[in-house]
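Novice: Prediction below, plus the sequence it came from.
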Amino acid sequence: MTEERIAHLLKAYQNGTATELEKEEFTNLLSDRDNADFFENLLDEQWANISEDDLKHFEFREQSAVLQRIKNEIHPVSISKKISFLRIAVAAAVVLCIVSIGFYLTKYNNKPQEIYFANDIAPGKNGATLTLGNGKKIAINDALSGNIANEAGVKIFKNEKGQLIYQVVEDLNSALTFNTLTTTRGEQTEVLLPDGTLVFLNSQSSLNFPTNFKGAKERKVTLTGEGYFEVTKNKLQPFIVASNQQRVKVLGTTFNINAYADEPHTATTLLEGSVNITNTNSQQNATLSPGQQAIISTQQLDVKTVETDDVVAWKNGYFMFNNETLSTILNRVSKWYDVDVVYKDDAMKNKTFFGSISRYKNISELLKVIQKTDVATFEIKGRQIIVSSTD
């Protein structure tokens, strides 16, 4: 998998499509001693693919541009590692020169056409709908600020960061009240629950929760779609998240749950602390360690190690696709940009792609990144994305 990733990043450099995140990732891979042998083989292959005729086109001014490009874009190996990494650092520098040569030769010989779209679609934004216990609905948007509502001893307001805040202002003797926070396609939001737990809700998701956890044996919420949780610790009052096919129990930790109904499975990924997962269909359970992900599909519960940065990329403002199928990628994209995806050939759904891009760019920029790798071609018609084969 690492070698496939390196090959992808190499191609991105040569095509001139590497993002800032990809450049940083490539540099880190070059600096890893475990990759030394692979880079030596890569070095040999790259030199073998550059002919003498090609090198004749690589004039002095292009060489200077390459050196400047490496200076501007590539972070040097840490000085503290210079002794143990000296061999790989030298090889890395040469590989980077070759990568840059490949970039300029591709540019010189092929002169690829710029990709244009007749129209474009803006990214999603912060927003949601809050449904109070009495059924009243309140639109949560950028224009809304300050105090929003008071319900059963709880003050609800939106702070300067755009977060929805629940603040208990008095003891409750009344019946327990539940609120629901819902995002549509093209929306995301944040809420700080009465116990101090922070929840990020992705597009087309909802969170149902009590306005106060006081006196309850557990802090239980219900999630549909995707949410990222930073749970406030309370050993005496476990935090429970009920979602599609599973029940997650924690005392205080950081984790992500993807429980969309249109996804093939429910995935819970742990970043910090510890969580216990129960498959509500089969009653199988597992306790996760940081960096692990529980996958639930009907009767099955499996645990694997994952790159957590990839999983929570959406919360940090970018898409990260790590050898994922086009159908999985575009399903995620459709929720954020509020678009429908149409495939001219269903076989396209299984094509795979590596890449990353900001969630706050127009959809055309994302589609260009994918299209430049020859995975597929795209057309934007209204709020539809038409996917075609490159063959």
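Specialist: That came in fine, so what should we check first? Numbers count the residues shown, from 1 in each chain.
Novice: contacts and neighbour counts: CA atoms only from here.
Specialist: Will do.
Novice: correct me, but residue 306 touches residue 292?
Specialist: Yes. With contact defined as C-alpha atoms under 8 Å, residue 306 reaches residue 292; the gap is 6.0 Å.
Novice: and those two? which has more neighbours close in?
Specialist: residue 292 (19 against 15; other C-alpha atoms under 10 Å).
Novice: Comparison target, given below:
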Amino acid sequence: MQNREKHYIAEIIYKSITHTLSDSEEIILNEWLTDKEHFELYQRITNSDYIQSKLAIYQKIDANKIYHSLEKRLVESDKKERRLKIKKILRYAALVIILLGIGVIYNTGYFNSQPQLVFPNEKITLQLENGDVKVINEDGSSTVTNSKGEIVGSQTGTQLVYTDENNQDKLVYNTLTVPYGKRFEIQLSDGTVVNLNAGTSLKYPVKFIKGKQRTVFLKGEAFFNVAKDKTHPFIVNSDGLDVQVLGTQFNMSSYPEDVNSDVVLLEGSVYLTAVKDKGNSAILEPGFKGSINKFSQDKIEKKPVITSIYTAWIDGELVFRNITFKDMLKRMERHYNIEIVNNNSELKEEKFNASFRKEPIEKILEYFKITYGINYEIKDNKILIQ
């Protein structure tokens, strides 16, 4: 890439951070981000940990000393070289000003001046075949039994594993529910591993029965690593969309409040079918997302995506790409299990880009305040966007 192109991309990245991108620049940025290396670089640049580490360096700079040193070097240069150096200095100076400006808030004790948030510690629950509800203790272990008293599964920490070694001869279901603020992993009796995101429930057979399709029911978001079995298709039923696979890895998101049901495929292939119109179907290839409007049931739409954006939640990360403010706040509510009230209606449909790695919500809020000028306050254990 030529220097001119690098400077142009740098300028576009800066504009995306400061929310000043034009429509044409947004198209260019999205095309640039389709390259995996570019996407990883963008994540590092927009991550607040990265900004913090740079601040630690910039705060040690003796600004006057550097200025006089640069001034001396410029005087000694010829005019042409001087102009080039001035351009470079202006670029780096702008970056230093931006980063130091961000650092002011982080170092004035702003977080300490806000009321402390208290996050509800709701429990993960397992509804058994007879309707009884069992609380899952993430710090402990337990066993799951069927109506005959046979052990069908065991739980250790944040993982629940079902066994195929029992005499179950008919389909009976358990339902695992993960509240806001938590994630959980389950291994089904066929070896399929499912990671459940916050605010998600999965209904599944205690044991899959030979000769019958492997069908589970999802509300929320989950990542499926499906065990291969050519004779028994695996089907995920959600609100508006059925996903059929033989063995593959994909992410599915279909929260009750979402307009769309989305499937992002990492490997293998999946067959998508509209629940209300079986003729509305599509085959998805790796690296693509399939979406359907749950209400209108319009034609299933397919488009190429950067899959890591849609699976970052598994590692506790929040990645926002071209997402509306209202949808971003909803994801934050689920992730942290905290109520956020948006009193700024003008922001609802504005779109944002940012990446956060396991950071407290106060830092994320402050990032948006500094970068986009979005004010907030904490009151009655709620976050109020002003």
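Specialist: Sure thing, it's come through. This is a predicted model, so every value here is computed, not measured.
Novice: so where in structure 2 does the longest strand seen in structure 1 end up aligned?
Specialist: The longest strand of structure 1 (DSSP state E) is strand 219-230. Residues 214-225 of structure 2 are where strand 219-230 of structure 1 lands when matched by TM-score structural alignment.
Novice: what's the lengthiest helix in structure 2 packed up against?
Specialist: Longest helix in structure 2 by number of residues (criterion: DSSP state H): helix 79-106. Counting contacts by 3 or more C-alpha pairs under 8 Å, 6 or more residues apart in numbering; DSSP states H and E, helix 79-106 of structure 2 packs against helix 48-58, helix 63-76, helix 361-372.
Novice: looking at those helices, which is closest to residue 203 of structure 2?
Specialist: Closest to residue 203 of structure 2 of these is helix 361-372 (C-alpha to C-alpha; 30.7 Å).
Novice: Please work out which of the helices and strands packed on helix 79-106 of structure 2 is packed deepest.
Specialist: Highest mean neighbour count among those (mean count of other C-alpha atoms under 10 Å): helix 361-372, with a mean of 17.
Novice: what's the spacing between that one and its chain's center?
Specialist: A distance of 17 Å separates the centroid of the chain from that of helix 361-372 of structure 2, by C-alpha atoms, centre = their mean, to the nearest Å.
Novice: Next secondary structure element downstream of it?
Specialist: strand 376-379 (DSSP states H and E).
Novice: quick one: the next helix or strand after that next one to structure 1 mean distance?
Specialist: Using DSSP H and E, the helix or strand that follows strand 376-379 of structure 2 towards the C-terminus is strand 382-385. Compared with structure 1 after fitting, strand 382-385 of structure 2 deviates on average by 1.2 Å (mean C-alpha distance after the TM-score superposition for structure 1).
Novice: Against which helices or strands is strand 382-385 of structure 2 packed?
Specialist: strand 339-342, strand 376-379.
Novice: which other helices and strands contact the first one?
Specialist: The one in question is strand 339-342 of structure 2. Counting by 3+ C-alpha pairs under 8 Å, 6+ apart, strand 339-342 of structure 2 packs on helix 325-336, strand 382-385.
Novice: So residue 286 of structure 2: helix, strand or coil?
Specialist: Under the three-state scheme (DSSP: H, G, I helix; E, B strand; the rest coil), residue 286 of structure 2 adopts coil.
Novice: measure the counterpart of it in structure 1 to residue 355 of structure 1 for me?
Specialist: Matched across to structure 1, residue 286 of structure 2 falls on residue 290, judged by TM-score structural alignment. Remark: distance between residue 290 of structure 1 and residue 355 of structure 1 (C-alpha to C-alpha, to the nearest Å) = 24 Å.
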